[in-house]
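Asks: structure here, sequence nowhere to be found:
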């Protein structure tokens, strides 16, 4: 029975790649959107071929790998860089604007739900943006570096906020626990710098190929250990996964390129697609149909809350056109939005119907905002007078 319900999930994860591949390059959707749509199709509100409960373990591991890879890509010194400081100011402004928007619009009167939505509105889909920036040749340009820094803060900030305000403990207890947890993580991450790890790295390097795959096996140990430790201390599992990625960055083998490729193979080849398909199966389509205006309202709020601060904070660093593009890119969100809303639903902070509308709004941002940013972009080879400053 387990394989009968698993087969439609893995089939959707494979077919999603074909669907994306045959789309015109200019209008190609991120595979995350296609995976969610496939989950809706085979889920209880579609063909009823499978359900989120039937693949819960694989889905949880997929969520873990998703945030492990996000933490792995984060530069620990980003907060000391100009782009990181601007990204932090913009994210804090987004968090405040999100709370103010919910209060003014009366979208959600329940305090825990309002906090969960405000945090969700401050997220950025860095994993979705990286390939888009690479395809458009922006990765090494000032705009691209600001987007990457803002996206990194837009992933880390909401995860920490969720751990503080929506964890099992009170805020003060959660803060103390978080400081202790992070202190342990920092010590673990600094160990390779303080200790001579040459023999350990050489030993793991000798077990990196064939049927051994030592670095990948120990990565899985690290991930599961920190997932378990985070939940034991009352935090959401995503915090443990994200910090596991930061630790892994410090302990990564010398041959980073080959190791990175293996992480992508295991994460995106096996577990992460299952998480997104499972998330699609768990969406309440009826709730969206009952309030079809709400996803569009959330999309507009996302643009104002997450994209608006870019127009203010980056006015001395980027020209107006690039600030508009930066705002659209940073307001693009989906993977973290899916995970955080699911966690808020699981702990009772958010209604399933509201979560479904938020996820649909996130899917709309992925569909619309990058295309708009591309449409208003500076033509190839043209650069505004204020875009020559270094972002770092």
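Replies: Cool, got the structure. Note that this is a predicted model, so its numbers are computed, not measured. Numbering: from 1, shown residues only.

Asks: contacts, neighbours, all on C-alpha from now
Replies: OK.

Asks: please give the element, helix or strand, for the residue nearest the centre of the chain.
Replies: The residue lying closest to the centre of the chain (CA atoms, centre = their mean) is residue 336, at 3.6 Å. If you go by DSSP states H and E, residue 336 is part of helix 335-346.

Asks: pull the residues that contact that helix.
Replies: 32, 63, 113, 116-117, 120-121, 123-125, 127, 155, 162, 166, 236, 279, 350-352, 355, 358-359, 362 (CA atoms under 8 Å, 6 or more residues apart in numbering).

Asks: so which of those sit within helices?
Replies: 32, 63, 113, 116-117, 120, 127, 155, 162, 279, 352, 355, 358-359, 362 (DSSP state H).

Asks: what is the nearest of those residues to residue 192?
Replies: Of all those, residue 155 has the smallest distance to residue 192: 25.4 Å, by CA to CA.

Asks: dropping in the other structure now:
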């Protein structure tokens, strides 16, 4: 039910978030930094104007934030154009993603599990926390790299093409890993903690994961193969309406596909997040995606729901607990807060792991010269907004009555995103200024020679 407080909260989030988002973009950072700061400023950390609802209580603002997650995953699916992207960069993008993700995932899980056990948590719970945080932090924000390359007029270099491809492979890896993890959580949540047989338990997890893989594979094939045919047919019928009515019909149909596939996915136990991503993938190849669907869905998502999600994430952060929580006592009687150490460790792991993974992936795939691997590495060092999305999902996943991602852990994830967003632009600029650099010009086409164009160039 709408209330004055809810309307006021939405108003403040949109006004302050837009202002801070513009400021963030002016200084070369993604707008999500400003939207996160909006939540921190309006939330209990600073002004306390907006308060998150108590655990278990109904929170309409959280509902709007969850819709932001759905729209983000839908837009991620819409951006997946595997056939065109992977014609020239498949091997390098896959190598960079897998090596970097393996480093970040492994060490993030290890340090989170160690800290969790130091806090007195159950080993299974601590490991699962590490897994979901590790999966979230494997995602990369390419916004800063794209922004810098676009500003200097570089949209045709090997660096730019690789960033586009890695954005796709990162998204696929994150969504698949998240689906497997949620399946494992389902197995553990139904097991009795006092009667867990390790061998049988691991066997059950393996079998459950294998069934999930088959289910996902079958679901993806069915949805992409038959859903795409049905969708294209319906979109063709909608087009006959003509004019603005045609565009409205296409958007309505796109939303029907989004919530229909999300509902089906959740019913099958794959979660609505997977369904929202697949719904976008269904429509990615539509002739109306770049001209009608994506621009208008972005207007809906980034105009309302997604800023609310990032702001709500900032509202849910609890920085005081990071300093007041359990501490590690080192020689000299110095108390080092465990959560603060966890933040520092995750920041180093994320930025270092992605950079090393990029250098190794470029060397393995070959085809790069001069400082290209270094520039790509610095462009991929920023933790992505998907980390916050996955962290937000983790706050609603309960295991033995406790959320998998607590407010303290969500605060740490947010800090990693913020700090890496501040450091990455500096390193990117230095990597391009260390020697004379001239952006490559656009390839010559019939259009540039005075002939008729064969087709439009799809932008980001």
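Replies: The structure has been received and is ready for your questions. The structure presented is a predicted model; accordingly, all values stated were derived computationally and were not measured.

Asks: quick one: map the residue nearest to the centre of the first structure onto the second structure.
Replies: Mapped onto the second structure by TM-score structural alignment, residue 336 of the first structure lines up with residue 386.

Asks: just residue 59 of the first structure next, same as before
Replies: Using TM-score structural alignment, residue 59 of the first structure pairs with residue 65 in the second structure.

Asks: show me what contacts its match?
Replies: Neighbouring residues of residue 65 of the second structure by CA under 8 Å, 6+ apart: 305, 306, 308, 309, 310, 312.

Asks: got a markdown table for the residues you listed, with neighbour count and secondary structure too?
Replies: Formatted as a markdown table, the contacts of residue 65 of the second structure follow (neighbours: other CA atoms under 10 Å; DSSP: H, G, I helix; E, B strand; the rest coil):
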| residue | neighbour count | secondary structure |
| --- | --- | --- |
| 305 | 25 | helix |
| 306 | 24 | helix |
| 308 | 31 | helix |
| 309 | 30 | helix |
| 310 | 30 | helix |
| 312 | 28 | helix |
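
Asks: got TSV for these, with distance to residue 290 of the second structure too?
Replies: Formatted as TSV, the contacts of residue 65 of the second structure follow (distance: CA to CA, whole Å):
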residue	distance to residue 290 of the second structure
305	21
306	20
308	25
309	24
310	25
312	29
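
Asks: and what about the closest residue to residue 44 of the second structure other than its chain neighbours, helix, strand or coil?
Replies: Nearest non-adjacent residue to residue 44 of the second structure, counting by CA to CA, 6 or more residues apart in numbering: residue 51, 6.1 Å away. Residue 51 of the second structure falls in the coil class when you classify it by DSSP: H, G, I helix; E, B strand; the rest coil.

Asks: how near is residue 51 of the second structure to residue 5 of the second structure?
Replies: Per CA to CA, to the nearest Å, residue 51 of the second structure is found 11 Å from residue 5 of the second structure.

Asks: more neighbours: those two, which one.
Replies: Neighbours were counted for residue 51 of the second structure and for residue 5 using other CA atoms under 10 Å; residue 51 has more, 16 against 11.

Asks: residue in the first structure paired with residue 137 of the second structure?
Replies: Residue correspondence to the first structure (TM-score structural alignment): residue 137 of the second structure is matched to residue 121.

Asks: identify the residue nearest that match in space, chain neighbours excluded?
Replies: Ranked by CA to CA, 6+ apart and with sequence neighbours excluded, the top spatial neighbour of residue 121 of the first structure is residue 302, at 5.7 Å.

Asks: how about residue 317 of the second structure?
Replies: Nearest non-adjacent residue to residue 317 of the second structure, counting by CA to CA, 6+ apart: residue 411, 4.6 Å away.
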